[in-house]
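S.K.: starting from these lines, generate the structure:
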Amino acid sequence: MSDISLVKALVFDVFGTVVDWRTSLIADFTKWSEKRGIKADWTALVDGWRAVYAASMDEVRKHPERGYVILDRLHRQSLEKLVAQFSIRGLNDDDLAYLTTGWHRLKPWPDSVSGLTRLKTKYIISPLSNGNVALLTNMAKHAGLPWDLILSAELFEHYKPDPETYLGSARLLCLSPEQVMMVAAHNHDLKAARKLGLKTAFVARPTEYGPLQKYDFEATGDWDVIAKDFNGIAERMGC
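M.R.: As a prediction, the model looks like this:
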C-alpha cells in the first residue's frame, strides 16, 4: 500500500471531477435561450465546445511567442467558431459573453461539497485546473466550493499536463511534490502528476460526457487512492 502519510494538500482537477460541466451548461443554456427566444441544439454545441478544448490549449503551447492566453479567451474564440458552424443566429456580444461565462456557473457533483468540506478539516484543498483564476473563483462562489485558495494554470502560464502546473502548485504551497495529492477523474491527469512525484487519487465520473463517454470509467493506473466519490477519498484520508 502506498504511503500517503506525508500528504498535506489535495489539489483537484475541476471540469468533470468536481463539477458536472455538461449537464450544467446544457440546462443553463436551454433555460436562458427560451427567455431570449433563440433556438439552438445546445447539447451539440456543448459537446462540440468541449471537443475542441484540448486543441485550443495546444495552440497556446505551440505558439509561446504569442504569450499565454487564459481559458476564458480560448472558450470565447472556440464559441464564436461553433456558433457560426451551427448557424446559431440572433446572438449579440452580451449573449456570447453570457454563454462563455457559463463555465463560471457549473454545478458540483452531489458528493463534491460534502467531500471537500470533510477533507478541508485536515488538509489544504485547492483546485488545480486549466480554468483561469476569475473562472475558478466565480465557480466556487456559485457552487459553494470551500477551497482554501485558488491554484490555476494561469498562475504558471502553462496548461496541464505541462509539468510547471503540478510542480508550481507544490512550490507555491512550500511543499514537496510527495506532500501534494492530485485528485482527478481522468487517468491521464494522474499519470502526469505521478511522474513528477505527486500522490494521486482517482474518482470515476462515468457520466461526465453523457453518451459520448469513451474512457475513464475506472482507474487504469495503480493510483494511491481509488474511491467511488469524494466522501470515499475523505474516508481513506482519515477525515
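S.K.: CA atoms for contacts and neighbours, from now on please.
M.R.: Will do.
S.K.: list the contacts of His158.
M.R.: Arg61, Tyr68, Glu164, Thr165 (CA atoms under 8 Å, 6 or more residues apart in numbering).
S.K.: next up, for comparison:
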Amino acid sequence: MKAFCFDVFGTVVDWRAGIAREAADFFSEYDLTGIDPYEFADSWRNLYQPAMEACRSGKRPFTRLDILHRENLGIVLGNYGVNTAGLSPDALERLNSAWHRLDPWPDVVGGLTRLKQHSIIAPASNGNIALMVNMAKRAHIPWDAILGAEVTQAYKPSPPAYTRMVEILGLSPKEVCMVAAHNNDLHAARLCGLSTAFVPRKTEHGTNQITDLEPSENWDIVARDFNHLADLVVKN
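M.R.: Now for the predicted structure:
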C-alpha cells in the first residue's frame, strides 16, 4: 500500500459536533429558540446523500458540495419554520461555511503525521477543494494532496470516485488503501479493487449510534484509531 486515502466527514472530522457548535451561535444571534443544535446538524446532514444522488444519477450536472450544502441549508431552516428572507446573507454563508471549520478527532493529526512519513496521504472526500483546504489549514491536517469529488467529478460511492483517484495517483488499485469509518464506503472501494482499512467512529452520530460500530467485512486493515493505523502500517 503506497497511498492512504481517507473519507473525511465522520472518519477524519467530527462533523456533528462542529455543525452543532456553529448552529448554536447562529440561533443565539437570531434568537431562534427551541431548535436543538445537534438535531439541526443531523437534519442538515440527512439531506446530504439525496443531494449528491441527483448528481450521481445524472438528474443534474456535477455540483460542488458547498453549493449543495447551501441549498440544503435553506431547506432545513425552512423545515424548522425559519424564514431565510429575514436573515443576513452573510450570516447564512458563514453558517454554510461551518463545514470548512470542523475539528478532527483527537488521534487524527498525530496519526496522519506518522503515516505521512511512510505513505502518500490524501482525502478521498465528497467535499470540494476549497472546503478540504480550509479545513486542513485550520486543523493542521498534513495532507500530501487534495483528492475527492471535485477532482474526480464523481460522488462516492460511484465507482469513478475511486478509480479516477487511483489513476490520478499513478498507482494500481491495490496500492491505494481507502480508509473510512463507514462500511459502505469501503465496500464500494473494494469492488473497484482498492485495499481497505476500517477505523470506527462510534460517536459520529452521537452516543446512541447504531451503525458502523464494527467492521462488516474482512477488511485488509482494522484499526482502533489513526494512531493504531500508523502503528500497523509503519511497523510493516
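S.K.: between the contacts of His158 of the first structure, which has the most around it?
M.R.: Thr165 (24 neighbours; other CA atoms under 10 Å).
S.K.: host element of the corresponding residue of the second structure for that one?
M.R.: Aligned by TM-score structural alignment, Thr165 of the first structure pairs with Ala161 of the second structure. Per DSSP states H and E, Ala161 of the second structure falls inside helix 159-169.
S.K.: so how far is Phe26 of the second structure from the residue of the second structure positioned farthest from its centre?
M.R.: Most distant residue from the mean C-alpha position of the second structure: Gly86, 30.7 Å away (CA atoms, centre = their mean). The spacing between Gly86 of the second structure and Phe26 of the second structure, counted by CA to CA, to the nearest Å, is 13 Å.
S.K.: could you tell me where the helix or strand just after the helix holding Ala161 of the second structure falls in the first structure?
M.R.: Sequence order places strand 176-180 as the next helix or strand after helix 159-169 of the second structure, per DSSP H and E. Mapping strand 176-180 of the second structure onto the first structure (TM-score structural alignment) gives residues 180-184.
S.K.: check the mean deviation of the matching stretch from the second structure.
M.R.: In the superposition with the second structure, the average deviation recorded for stretch 180-184 of the first structure is 0.4 Å (mean CA distance after the TM-score superposition for the first structure).
S.K.: distance from that stretch to the middle of the chain?
M.R.: How far stretch 180-184 of the first structure lies from its chain's middle: 12 Å, per CA atoms, centre = their mean, to the nearest Å.
S.K.: what about the strands in the second structure?
M.R.: Using DSSP state E, the strands of the second structure run over 3-6, 120-125, 147-148, 176-180, 195-198, 221-222.
S.K.: Phe40 of the second structure: which of these is closest?
M.R.: Among these, strand 120-125 comes nearest to Phe40 of the second structure, with 22.3 Å by CA to CA.
S.K.: who are the packing partners of the closest one?
M.R.: strand 3-6, strand 147-148 (3 or more CA pairs under 8 Å, 6 or more residues apart in numbering; DSSP states H and E).
S.K.: helices and strands around the last one, which ones?
M.R.: So the one you mean is strand 147-148 of the second structure. For strand 147-148 of the second structure, the packing partners by 3+ CA pairs under 8 Å, 6+ apart come out as strand 120-125, helix 159-169.
S.K.: using JSON lines, lay out the strands of the second structure together with distance to Val76 of the second structure and mean neighbour count.
M.R.: Formatted as JSON lines, these follow (distance: least, CA to CA, whole Å; neighbours: other CA atoms under 10 Å):
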{"stretch": "strand 3-6", "distance to Val76 of the second structure": "28", "mean neighbour count": "23"}
{"stretch": "strand 120-125", "distance to Val76 of the second structure": "23", "mean neighbour count": "23"}
{"stretch": "strand 147-148", "distance to Val76 of the second structure": "26", "mean neighbour count": "27"}
{"stretch": "strand 176-180", "distance to Val76 of the second structure": "27", "mean neighbour count": "26"}
{"stretch": "strand 195-198", "distance to Val76 of the second structure": "31", "mean neighbour count": "25"}
{"stretch": "strand 221-222", "distance to Val76 of the second structure": "36", "mean neighbour count": "17"}
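S.K.: all set now, cheers.
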